[in-house]
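Chemist: sequence first, then the predicted structure:
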Amino acid sequence: MAGTRRVAEPAAPTQAVGRRERHKRAMYERLYTASIELFTEQGYEETSIEDITERADVARGTFFNYFDKKEEVIAAWGARRRDTLRAELGAIAGGGLDTLTCLENCMRALAKINKLEWRTTQVMLAAWVRCGHPIFEQPYATSLFAEIVTAGKQAGEIAEHVDPTLVGNILRDVYLGTLYRYVGRGKQPTTLANELVTTLRLVVNGIREQ
């Protein structure tokens, strides 16, 4: 999930960040945090812009200096989850890992992220669907899975005829479909990682080089 941000990209480490930019970033974080807290506590639809700005203790118009509309917070939340996933995978990455292990690590990292913020995930995923984001946004998980499958093809682990993007789409559907079921049942994600990895193995067994 991605969205257009008005706040400038973080400056390079060698550049000094001015007071004005620090204030903008701090205000953005204040509004973002207030939004996520309220969505989690009382629901996305039930939370108004006024609720958010009151929690953040700013004027209503300040919200629109950072977000064009409320649903842009959903996009920001999704972008942060992507960053968290990349960091999580970077922390567990190691040389010599085979394709299946890399994909399993990815599924387990996704399950971990959802488990850590389960109530927020329930609310935000439902809001993400209602706002039409799954239809219009670039499928980030697809490209991540496809990267791993492409590396597997190059290493000779995956059959040459396999289309990495198609496999990426299948694995993304496995992940989101499983997650939707957990959210729909109101079920705690204690077995989410096991279910994702088990289904992943079924898919990978069909694309491995024999």
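Modeler: Everything's here; your move.
Chemist: CA only for contacts and neighbour counts going forward, please
Modeler: Fine.
Chemist: what's the closest non-adjacent residue to the residue nearest the centre of the chain?
Modeler: Residue closest to the mean C-alpha point of the chain, counted by C-alpha atoms, centre = their mean, is residue 81 at 3.6 Å. Once flanking residues are discounted, residue 81 sits nearest to residue 113: 7.7 Å by C-alpha to C-alpha, 6 or more residues apart in numbering.
Chemist: residues in contact with that neighbour?
Modeler: Shown in contact with residue 113 (C-alpha atoms under 8 Å, 6 or more residues apart in numbering): 81, 84-85.
Chemist: okay, those in CSV with distance to residue 172 next?
Modeler: Conversion of these to CSV gives the following (distance: C-alpha to C-alpha, whole Å):
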residue, distance to residue 172
81, 15
84, 17
85, 14
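Chemist: which one of those sits closest to residue 59?
Modeler: Closest to residue 59 out of these is residue 81 (28.2 Å), distances taken as C-alpha to C-alpha.
Chemist: next up, a second structure to put side by side with the first:
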Amino acid sequence: MTTRRERKRLHTRRRLYEAAVQLFEEQGYDATTMDEIAELADTARATAYNYFPRKSSFLDEWMHRRREQVSVDLDAQGGESQPIGALLRSYLDELARINLTQERLTRTLLPAWVRAGGPIDDAPALADVMTRYIRLGQQRGEVREDCDAERAGHLIRNAYLGNLYLWLRDDDSTRLDLLNAVHESVDIVLRGLAPR
């Protein structure tokens, strides 16, 4: 059970995050200041910096919350009991759906995340999940034992991000079908991972 103090800290953190996301969506990431975020969240500037030491910390939280949501959604679909191919597709599908559902926010924050070094700093997070699934597939005999699970995990992660960047770049008339592109990429990798 959480204490009153812990609940208050979580509430303040949530208010700051929600204020930041609202301002980022309304006026853009670069145009938003920490002072504006603190003001909208009705907290002191120092409090905002205590919870989020840099503005880019909100981007880290944004990514973390998306992955948490994917995990919750995946558990509702049977979690890791699915065959590995279905599990990888389900995980990446859920991520893609969040991006599509929150398209305006994604189009605002993804470039900021890239500029802040997110793809490099965050490399282990998504790749680690994919690597864990590949290793699970190896244990089950669904994935070749001689493949490097970590390299395969990074390959899937990079394919996902590559498709996301292409989707972000395209305008409405040439928009990449993100879900289909993710499926095709996973299928290509899975064919190479399939037991011989």
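Modeler: Okay, I see it. Because the structure is predicted, anything quoted here is derived from the model rather than measured.
Chemist: hmm, back to that, which of the contacts of residue 113 of the first structure are retained in the second structure?
Modeler: Compared against the second structure with both residues aligned by TM-score structural alignment, their matches' C-alpha atoms under 8 Å, the contacts of residue 113 of the first structure retain residue 81.
Chemist: and the contacts of residue 113 of the first structure, which is closest to residue 130 of the first structure?
Modeler: The closest of these to residue 130 of the first structure turns out to be residue 81 (C-alpha to C-alpha; 18.8 Å).
Chemist: show me what that closest one lines up with in the second structure.
Modeler: For residue 81 of the first structure, the aligned position in the second structure is residue 66, judged by TM-score structural alignment.
Chemist: helix or strand next in line after the strand or helix carrying its match, which one?
Modeler: Assessed by DSSP states H and E, residue 66 of the second structure sits inside helix 56-76. Using DSSP H and E, the helix or strand that follows helix 56-76 of the second structure in sequence is helix 84-101.
Chemist: what's the helix ranked longest in the first structure in contact with?
Modeler: Ranked by residue count, the top helix of the first structure under DSSP state H comes out as helix 19-42. With contact meaning C-alpha under 8 Å, 6+ apart, helix 19-42 of the first structure is reached by 7, 44, 46-47, 51-53, 55-56, 63, 66, 73, 119-120, 123-124.
Chemist: buried ones from those residues, can you make that a PyMOL selection?
Modeler: Buried subset of these, written as a PyMOL selection, criterion 16 or more other C-alpha atoms under 10 Å:
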select buried, resi 44+47+52+53+55+56+63+66+73+119+120+123+124
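Chemist: closest one to residue 157 of the first structure out of the contacts of helix 19-42 of the first structure, please.
Modeler: Checking the contacts of helix 19-42 of the first structure against residue 157 of the first structure with C-alpha to C-alpha, the nearest one is residue 124 at 36.8 Å.
Chemist: count of neighbours near the residue nearest to that closest one when sequence neighbours are not counted?
Modeler: With sequence-adjacent residues excluded and distances taken as C-alpha to C-alpha, 6+ apart, residue 124 of the first structure is closest to residue 74, at 6.7 Å. Using other C-alpha atoms under 10 Å, residue 74 of the first structure is surrounded by 23 other residues.
Chemist: doesn't residue 126 make contact with residue 74 of the first structure?
Modeler: No - when contacts are counted by C-alpha atoms under 8 Å, residue 74 of the first structure is not listed as touching residue 126 (10.4 Å).
Chemist: ok, the residue nearest to residue 88 of the first structure when sequence neighbours are not counted - contacts?
Modeler: Nearest residue to residue 88 of the first structure, sequence neighbours excluded (C-alpha to C-alpha, 6+ apart): residue 109, at 6.4 Å. Neighbouring residues of residue 109 of the first structure by C-alpha under 8 Å, 6+ apart: 85, 88-89.
Chemist: let's see 10 Å
Modeler: Residue 109 of the first structure makes contacts with 84-89, 92, 103, 115, 193, as judged by C-alpha atoms under 10 Å, 6 or more residues apart in numbering.
Chemist: and which of these is nearest residue 184 of the first structure?
Modeler: Looking across these and measuring by C-alpha to C-alpha, the closest to residue 184 of the first structure is residue 115, at 15.1 Å.
Chemist: now the aligned partner of the closest one in the second structure: how far from residue 160 of the second structure?
Modeler: Residue pairing (TM-score structural alignment): residue 115 of the first structure is matched to residue 100 of the second structure. As judged by C-alpha to C-alpha, to the nearest Å, residue 100 of the second structure and residue 160 of the second structure stand 14 Å apart.
Chemist: hey, what's in contact with both of the two?
Modeler: Common contacts of residue 100 of the second structure and residue 160, defined by C-alpha under 10 Å, 6+ apart, comprise 178-179.
Chemist: so between the two, which is more surrounded?
Modeler: Legend: neighbour count by other C-alpha under 10 Å for residue 100 of the second structure and residue 160, higher for residue 160 (23 against 16).
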